[in-house]
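Asker: Quick check, what structure comes out for this input:
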Amino acid sequence: MQIIVNGKQVPLTDQVRTIRDLLDSYQLMEKIVVVEQNGTIIERSLYENQTIADGDRIEIVHFVGGG
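Answerer: Okay, here's the model as predicted:
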């Protein structure tokens, strides 16, 4: 399966089926992120069950602290 993540085409393994799986694969699940799937912001409570389909466009915004 191929998806677009932050503007780049990415092949997914069979183990990545949900938004949570995708964030885990990028080691982002425990960080503060906002995920948009095909133009819709996905609530964090839905990551576990929100499936990814071939051709989906995913945008991940990761917040970085500093000072």
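Asker: can we go C-alpha only for contacts and neighbour counts from here?
Answerer: OK.
Asker: For this structure, which segments are assigned as strands?
Answerer: 2-5, 8-11, 33-37, 40-42, 57-62 (DSSP state E).
Asker: Kindly reformat those as CSV containing distance to Arg17 and mean neighbour count.
Answerer: As requested, the strands of the chain are exported to CSV (distance: least, C-alpha to C-alpha, whole Å; neighbours: other C-alpha atoms under 10 Å):
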stretch, distance to Arg17, mean neighbour count
strand 2-5, 11, 17
strand 8-11, 12, 12
strand 33-37, 13, 17
strand 40-42, 15, 13
strand 57-62, 13, 17
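Asker: To compare against the first, here's the next sequence to fold:
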Amino acid sequence: MAITVNGEKKELIGKLTVAKLLEAHQLRPELTVVQLNEGIVPKGEYAGQLISDGDRID
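Answerer: Predicted structure coming up:
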């Protein structure tokens, strides 16, 4: 699947949550605000929020 993270295109294989993406980038969830497409993801939903093909994460 293809996504855009902070303006950079990335190719991913398999399912990924916001929490796993932050972990992969060594970012601390409690200090990070995630915008998924046009909305802000609440911190309590990071672990359950799946990232889909074409999503934009900032």
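Asker: Tell me how the two chains score on TM-score.
Answerer: TM-score for the superposed pair, counting by TM-score structural alignment, normalised by the length of structure 2: 0.88. Supporting figures: 58 aligned residues with a C-alpha RMSD of 1.5 Å.
Asker: Map Leu12 of structure 1 across to structure 2 for me.
Answerer: The alignment partner of Leu12 of structure 1 in structure 2, by TM-score structural alignment, is Leu12.
Asker: Its match reaches Ala2, doesn't it?
Answerer: Yes - under the criterion of C-alpha atoms under 8 Å, Leu12 of structure 2 makes contact with Ala2 at 6.2 Å.
Asker: Now do the closest residue to the match of Leu12 of structure 1 other than its chain neighbours against Asp55 of structure 2, distance only.
Answerer: Once flanking residues are discounted, Leu12 of structure 2 sits nearest to Met1: 5.1 Å by C-alpha to C-alpha, 6 or more residues apart in numbering. Distance from Met1 of structure 2 to Asp55 of structure 2, counting by C-alpha to C-alpha, to the nearest Å: 9 Å.
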